[in-house]
Each structure stands twice: as structure tokens, then as C-alpha cells.
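J.: here is my input, please return the structure:
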Amino acid sequence: QENNEKSVLLRISVQDQGIGLTHEQQSALFQTFSQADASISRKYGGTGLGLAITKLLATQMGGSVGVQSELGVGSTFWLTVRLNKVTQNTSNRLIEDKLAVLPNAEQTLLNSYSHVRVLLVEDNDINQEVAMELLRTIGLEVEAVSNGQQAVEKVRDNDYALVLMDIQMPVMDGFQATKLIRQLPGKSELPIIAMTANVFDADRQRCFNVGMNDHLGKPVNSKKLYETLLRWLPKRDVISPLPILDNVNTLTEELAAIPELNVAQGLKSVNGNVDKLKQLLLMFSGGHVDDLNTLRLHYLRNEMDDAKRLAHTLKGLAATLGFQEVHQQAQALEFAIKKAAPEAEILQSIDGLAALLIKILSAIELILNKPVELPSANGLDLEKAQRVLLQIEALLGKDDTLVNVLWQESVPIIQATYGETAWQLGRQIENYEYEKALFTLRSMINT
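T.: I've put the predicted structure just below:
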């Protein structure tokens, strides 16, 4: 559709001779959870997300989407995307990069790059542990920081051979940090590699646009990580490899007994180190037992950026550790929050994911022989927690909306004592279903 020296605007059209659309139906398309006719989903299936996702991707790629239709005649759906032209120099560089990756990148790094300093920028402690394990395995000296501002300060004051940069972080994200690093004296050529769970082409392009050199998806694949490091670290003479000792760990019965855990995927993230995977699972159970409660509060307080960030973090952690179902549900939740899906639908997704997470975290604690550490109840015992419930009961009996305020203040106490049941009570109070909440609360007191 459009052609210039640097790019082309490509138009793709799909035409059918189907039932067609009215003008009103056309105006409702490309919106989240929307279909031309509600009966269509019952007859043909579908969630109403496909066209919204298409519009999002097309927009991020510099294009747009649209439809031309006549009721009873058919429809033509079209999209445009802007694509950069590949010059001969770019093509040669891509070929050289492919050829530069040696068959055994891990062994080459281990033999030739021992004690090379790299900076890891990652805000999540588990992701940080995973990455540091993979980097130290090949002999690199790793320093780690947890946000972009710290990264800029570290790069300003130190010499690193390479930076591995997360994207979504508090204080300062990876995009802004990279822009500032590129402005520092002598840092314009420092290799900066993005590490993010966002893997669409548009996400990759944004990384390149701010000055990053390459992109790695999460969960990090050790083979791709080592190949990327070998491509971007300063070239060194290759030393003849030493014999590789076979230290592959056998899968333990403990790990295999944890529900929803893909042990092979989890071990792949830590290069087969069973002890490290156990350590990370215990970190996960100890540090993330209250994630969904926190996410729920962020959402109800309209703190959408915090809610999305927490869903995004949980999505990445689950993929790294091997919990595929948690990964998929967290990914769907992140997208639903981003696209402002109906509140009832989002709360239902949060509750479903919370139930799944509680099952997994409880199993980790039980199987790996560590007591479950529920959210702190500030020293209150069962008797004191029940006194709080009696106060809530009195307000519920009078349909007094002050109960919502008291509930928000009491969530840690009630959940620490009653665990999963507290989710149901909280949901009913927050939806002003006081009669149902009263029934649930009395069941809790009498249990």
C-alpha cells in the first residue's frame, strides 16, 4: 500500500461471502470481549478477543485494522502493518550472527570467559536466582540490581562486558534505563540484552528502538542465553574444551509429587540442578502466598498498573518454575486487566487463580517439609480473630457499609487464621452480598 526507502506498509485483506454485518455490528467490532451477535459464540464458539488482539498487534506494528461489510452479502476484513526493509548490510550481519554461534556455546563460555563481569537487572528474587545460577555456571562474575535506576548508577561507576535488562520494574523500567545508559560517556556500544516475558515482534522492536542489542524471552532458555552471550560478549580466543563431567541429576519423587509442576521445564530453567529448583520452589511458596490477595486489593482500589505488574510477574515466575496452568491463567488475567474486562469476570479470574495457587503452594510446603507461612496475623490467635469476625457479623446484621472498611483492615488477620475460606467471605462483602456473607461468616465461626 505504501513504499519508501526504509519501510513498506503491507495491506492484507480476507474476503468472505458470509452473513455480513450491519453498521451497528461493525462499530462494535475490534473491542475486547465483543462479538457482532451474542448468539454467535453459542453457535460457532469464540470469546470475542480475537479481533481485539489483532487490532492491538496491528497498531503496535504501525498499522491498523478495519472491515467493509454488507448484510447478507459478505465482509472484507483488512489490516495493515509497517515492515522495515532489510538492507544488504543488515542481512550480512544477521548471517554473521548465526554463524558466530558455536555448537557448544556453554562450553566455549566456560573455557574462555571465566571471571568476565556482567550486570543483571531483575526485580524479582526468583528470576534473579535463576539467571545468576545460569551465569555463574559458566564462570561469569555477576552483580545484580533490582531496578533501572540502580542499573544506570552501576553502569556509570563500573565497567561491565554486558548488561541483562528486565523491562517491567519499579522505580525505573528497562526502557528508560537503557536510554539513560546510552547517554553515559563510553557506554554507547555496551551490549544490553532485554529479558522479558513480552515476546511479540512489537515488544522486540521497542527494545531495539531504545538502544538494546538483543532480546531474550522468559522463561530464559539456557541454550539461547549462552548463544546470545557468546554473540555479544567481546571476542576472545577459544581455549580447547576440557572434558565435560556428567552431573545430570535424577528427578526426585518429591518434585514429581508437586501438583501442576512440569519438573522437566523447571529443571531446564536451572540447567538440571535439582537442589536449586527445590530452593526456588521454597522461595516461591514463602514469598508469593499472598500475591492474589494483594492483586485483588490493587484492582479494587483502581491501582491498575500495580495489578498488571503483579499478574505479569506471576506469569513469568510460573513459566520459569514449570507451572504451566498458573502461567496461562496469569497471562489471561494480565490481558483482561489491560483491556478493562468486566469487573465480575476479572474477580472470578483472580479467585480461580488464587485457589490454584493455594493448592500448589500448600503442596510445596508439605512435600518439601517446611511449615506453611500464611500472611502475618500480627500475633493474633484464633480467639482474637474470631472477635474481629463478631464485629464484622454485627455490621453485616445491620447492613452497615462500614463493614467493607473493617474487612479491608482485617484481611491479613482473617486469612492467616481461616486461609482459603476468607476469599469467599471477602468476595461477598466487597460485592455487598451481606446476607450471603453473614451465612459464610457464621459457618467460619462455628467450624
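
J.: could you use CA atoms for every contact and neighbour count after this?
T.: Noted.

J.: A344: which element?
T.: Using DSSP states H and E, A344 maps to helix 343-367.

J.: helices and strands around that helix, which ones?
T.: Packing partners of helix 343-367 (3 or more Cα pairs under 8 Å, 6 or more residues apart in numbering; DSSP states H and E): helix 274-287, helix 291-300, helix 324-338.

J.: buried sites along it?
T.: Of all the residues in helix 343-367, those buried under the rule 16 or more other Cα atoms under 10 Å are 346-347, 349-351, 353-354, 356-358, 360-365.

J.: ok, of the residues you listed, which one's closest to L277?
T.: I364 (11.6 Å; Cα to Cα).

J.: pretty sure that closest one sits against S285.
T.: Yes - using Cα atoms under 8 Å, I364 makes contact with S285 at a distance of 6.7 Å.

J.: give me the next element, helix or strand, following the one helix or strand T76 maps to.
T.: Assigning secondary structure by DSSP H and E places T76 in strand 74-84. Sequence-wise, the next helix or strand downstream of strand 74-84 (DSSP H and E) is helix 88-100.

J.: residues contacting that next one, please?
T.: Helix 88-100 has contacts (Cα atoms under 8 Å, 6 or more residues apart in numbering) with R231.

J.: quick check: buried residues in the host helix or strand of G426?
T.: Assessed by DSSP H and E, G426 sits inside helix 421-430. Of all the residues in helix 421-430, those buried under the rule 16+ other Cα under 10 Å are A422, W423, L425, G426, R427, Q428, I429, E430.

J.: tell me how far the nearest residue to L321 once chain neighbours are set aside lies from Q328.
T.: Among residues not flanking L321 along the chain, G266 sits closest, at 4.5 Å (Cα to Cα, 6 or more residues apart in numbering). Distance, G266 to Q328, by Cα to Cα, to the nearest Å: 16 Å.

J.: next, the structure of the following sequence, for comparison with the previous one:
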Amino acid sequence: MSAAHQMLRTARRTGRTLEVTVLEAGQFTSYSACGIPYLVSGEVDELDDLVARTPEQHRAAGIDLRTGQRVTRLDLDARVAEVEGGDDVAFDQVVVATGACPRMPQWTRLPDGAPVGGVRPASTLEDARAWAQELAPGERVVVAGGGYIGVEMVEAAVRRGLQVTLVTRSRVLSTFAPEVGAEVARGMREVGVEVVEHAAVTDLEVEDGRVAAVRLRERSVPTDHVVVALGVVPATDLLAHTDLLSERGTLRPDETGRVAPGVWAAGDCCEVRTRDGAWTYAPLGTHANKAGRALGDQVAGGDLTFPGVLGTAITRFAVGEVHLEVARTGILDHQVAAPVDPVTVVTRGTTASGYMPEAAPITIRVSADRVSRRLLSVEVAGGPGAGKRVDAAAAVLWLRGSVDDLAWMDLAYAPPVATAWEVLQIAARRVAELIDQPG
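T.: Sure thing, here's the model as predicted:
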């Protein structure tokens, strides 16, 4: 929808006439999937609070939005979108913004193909409504998956008064450094969550069509519900008959959003370029909105481009006395390749001056290249106010700055919100000092 609206804005500016038709498989548009855990937890009151624009608002803006229209195939030669159970729709230009689908293993379904009762992802507003209605205090829930959604749904379930077990195939928040993910796992255990790392759900025990337990390799865990948070796969089946998909099933648009003549794409169905030019799959709403806006501008004759990503992300786990914010930006350890020679330091401090009641622990991991001194990555874990510190590091990374730029830039200070030497800058300074050591 960001692409559709930008097309109309740019068309008005450039004097072009466009007919913009949007085919949407569901009934909702422009909603915050990232807000689903907070609706489930009760922090967000109503489902409608997550909706940024209703279908009626899109139509009032001049978009021919058709809900309940699932496109099953794009015939790029005939320039036709084939609609399940409906009339085909002709086009001159087509934008693929189909997003991604949650990974749903075979064990989530009964032998006849029907879904197992009590087992679902947290992907759509329909999922949000179901979880908000079904989860009851005192019940048991297993969250399968230790990524962002898994962590956030654990928080939601604990806040709702459920007994929670988290099962993850590797570590909690495995895309973070081990010391950062460990902070979150420790916080979960403090509030009574059973955290089972390096394990996977292999099957379910089902009674009368509803889950009764999950089976791990060595034991079973009784449960009333299972949240499936095992990541997503790009929803690109409508182009499976073409040669436009990468080996991982994604689309790879250029910086304008173009995939092929007359074919454009943005969002979670796509890979994006990092600032260093490498392809990566990073299905985040921030990227989708920006890429959609640039694409829409290009279709209507503008010149906006999508300049790439850093991998910046943030989440939190907050229950009772435990409040942990975690954030990261830059090149992950497993993405570092020669000729980069990373120097990494982990620094611990406080989010505010130690004598202030607001002061909370914070851990910061900074990595920079030994030769060029270029900043490579920053990861943060800490109490209230810790997470958004990553944005200062992201600004330095965006401008391809050095660890010295981060250490010496002018950041704000007041005792309730920072230390005189900002802890982020102390962390950067220590990396610089380690680089400077002889030998």
C-alpha cells in the first residue's frame, strides 16, 4: 500500500494518469503485524488499533482496492493476474508485494490436512484475534522458535498469566552474539519461563484434534497451545513458473524496485541489498515501507531509490521486574568476510548516571575493522532506554564511519538518561584503544 499511495502522489506531481488496482487475499490492509504480541498481551486494547488505514480509506484516496482476491499466478506474457475463483485482472505494470508466510511444519496439521487445534502462528490479525481470545491464565503454552516473534509471544503469554515453555533449535535470539541472547534467556528464566535451547519440536501428541503435548527428542512437554514462530518463507508461488526467483525463492529487485521489464517488487517476498552490496533476506516492516515508497515513485516517473539496509533491529522482553531491550545493527559475525579483520569488545555499564534511580545495567558489544577502523556492528542489551542507543551506531554505519566517529561524536547527556561519557562511546573508545595497541 505504500507503493500504491506513492504512485498516486508522484503521478499528481508528474502529470501522469494511473489506474492503481490492488488485489489483497485477506480482508485487512495496512496493519502492524509487529504489534500482534502486544495485542495478545493486553497492552493494545483493540484489534482496530493495529490498523493504520482501512480498505475504505485506501479507496477514498483513489486506489481500486479489492479484498478477498488471491492471485495464484502472474502471466507475464499475457500481462494478466490470475485470481482464485474470480476474474483475471489485466495490467501494464505489476507490483509483487505478497510478503512472506510463516513456516508451518508437517506436525502442525492432522493426517487429513486440517490444522491441529490450539496450534497457530502469530502472523496475521486473524491470528492475533484468536490468540487474544484463546489464551487463559493458568493454561500452558509452548512457543516454538526463539527469534523476535518467539521472544515477544513469550512475553505476551507470561503477561497473560500462562505457564510458558520456549523451545528453540539453537539459542534465544541466535542472530545476536551469544552474550546478548543469553541476557534475554536469563531474564525469561527469572520470571518462570522454561527455556529449552538446542532442541526442536519433532511432533505433537493430539487428543480429539487438539494439541495435548509437544514431543522433543528426549521428552514430551504437556501443553494447551503451541505458538509457531519458526521464521517465514517468501510468498512467491505466483511466480514459480518464471525464472525471476532466486535459489531461496525470493525476488531480487534493483534499487528502483524493478525485477524485470514491467515487473516490480518490494517487501518480505524480496531480498534486499546491504549497504555493502550483498543480498540478504531481512523481512522487516521498515524495509518494506521504504522499498514500497521508492518503487511507487519510480513506477509513476519519479527518481526515488531504496539505498539498502544495515540489519538494524530491536525488541524487548519485559515482565514484572525484568525489563530487557536488545538491539543490533551492522554486519553479523557470520557475515564478516576477508579482508575485514574485526576487533570486538564487550562493555558493561549503566543507562544513566549510577546515582540516579533510573540507572539500569547495559551491555554493549562493538566491532570494528582493525585496518580501516571502520565500524562493523553494534549490539545492545539492557534495561529501559538501552535499546534505542543502537540508532546512533546505525547513523555512523550508514555513513560508513569509523569506530572513532562513534567514540567522539556529540551525544546528549543528563544524569537521568546517560552517563557523562555515554556508555556506547566508552564501548567504541575501548575498541579504538585495542586497535591502537602495538603488535
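
J.: care to give me the TM-score?
T.: Once the chains are laid over each other, their TM-score by TM-score structural alignment, normalised by the length of the second structure reads 0.30; 196 aligned residues with a Cα RMSD of 6.4 Å.

J.: Three-state assignment for I12 of the first structure, please.
T.: Classification of I12 of the first structure by DSSP: H, G, I helix; E, B strand; the rest coil places it in strand.

J.: residue contacts, it?
T.: With contacts defined as Cα under 8 Å, 6+ apart, I12 of the first structure is in contact with W78, L79, T80.

J.: may I see the buried residues of the helix or strand just after the helix holding G426 of the first structure?
T.: Under the assignment DSSP H and E, the closest C-terminal helix or strand after helix 421-430 of the first structure is helix 434-446. Going by neighbour count (16+ other Cα under 10 Å), the buried part of helix 434-446 of the first structure is Y434, A437, L438, T440, L441.

J.: which residues does helix 434-446 of the first structure contact?
T.: Contacts to helix 434-446 of the first structure, defined as Cα under 8 Å, 6+ apart, come from residues Q386, L389, E393, L396, G397, D399, Y418, T421, Q424, L425, Q428, I429.

J.: sorry, back to before: with mean neighbour count and distance to L230 of the first structure added, can I get the helices and strands packed on helix 343-367 of the first structure in TSV?
T.: Putting these into TSV (neighbours: other Cα atoms under 10 Å; distance: least, Cα to Cα, whole Å) gives the following:
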stretch	mean neighbour count	distance to L230 of the first structure
helix 274-287	18	24
helix 291-300	17	37
helix 324-338	19	30
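
J.: residues near V403 of the first structure, how many?
T.: 22 (other Cα atoms under 10 Å).

J.: quick check: buried residues in the strand or helix carrying it?
T.: Using DSSP H and E, the element containing V403 of the first structure is helix 402-418. By neighbour count on 16+ other Cα under 10 Å, the buried set for helix 402-418 of the first structure is V403, N404, W407, S410, V411, P412, I413, I414, Q415, A416, T417, Y418.

J.: helices along the stretch 251-400 of the second structure, start to end?
T.: 285-299, 390-398 (DSSP state H, counting those that start in this stretch).

J.: rewinding a little: for L9 of the first structure, which of the helices and strands packed on helix 343-367 of the first structure is the nearest?
T.: Nearest of these (Cα to Cα): helix 324-338, 27.4 Å.

J.: outside of that closest one, which residues touch it?
T.: Helix 324-338 of the first structure is contacted from outside by 260-262, 304, 307-308, 311-312, 314-319, 346, 349-350, 353, 356-357, using Cα under 8 Å, 6+ apart.

J.: quick one, that helix and helix 343-367 angle?
T.: Per axes from the mean of the first three to the mean of the last three Cα atoms, to 10 degrees, the angle that helix 324-338 of the first structure makes with helix 343-367 is 150 degrees.

J.: hang on, the earlier thing: which of the buried residues of helix 343-367 of the first structure lies closest to D275 of the first structure?
T.: D275 of the first structure has its nearest neighbour among the buried residues of helix 343-367 of the first structure in I364, at 14.0 Å by Cα to Cα.

J.: what about the closest one, distance to L280 of the first structure?
T.: From I364 of the first structure to L280 of the first structure the distance is 11 Å (Cα to Cα).

J.: before we move on, what about S269 of the first structure?
T.: 11 Å.

J.: re the thing from before, which other helices and strands contact the helix holding V403 of the first structure?
T.: helix 382-397, helix 421-430.

J.: mind running it again at 10 Å?
T.: Judged by 3 or more Cα pairs under 10 Å, 6 or more residues apart in numbering; DSSP states H and E, helix 402-418 of the first structure is in contact with helix 291-300, helix 382-397, helix 421-430, helix 434-446.

J.: got TSV for the ones you listed, with distance to L225 of the first structure too?
T.: Below are those laid out as TSV (distance: least, Cα to Cα, whole Å):
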stretch	distance to L225 of the first structure
helix 291-300	29
helix 382-397	49
helix 421-430	40
helix 434-446	50
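
J.: anything in contact with each of I364 and L280 of the first structure?
T.: Counting by Cα atoms under 10 Å, 6 or more residues apart in numbering, the common neighbours of I364 of the first structure and L280 are G286.

J.: next, count neighbours for I40 of the first structure.
T.: Neighbour number of I40 of the first structure under other Cα under 10 Å is 13.

J.: which residue packs closest to A318 of the second structure, ignoring adjacent ones?
T.: The spatially closest residue to A318 of the second structure, leaving aside those adjacent along the chain, is L324, at 5.9 Å (Cα to Cα, 6+ apart).
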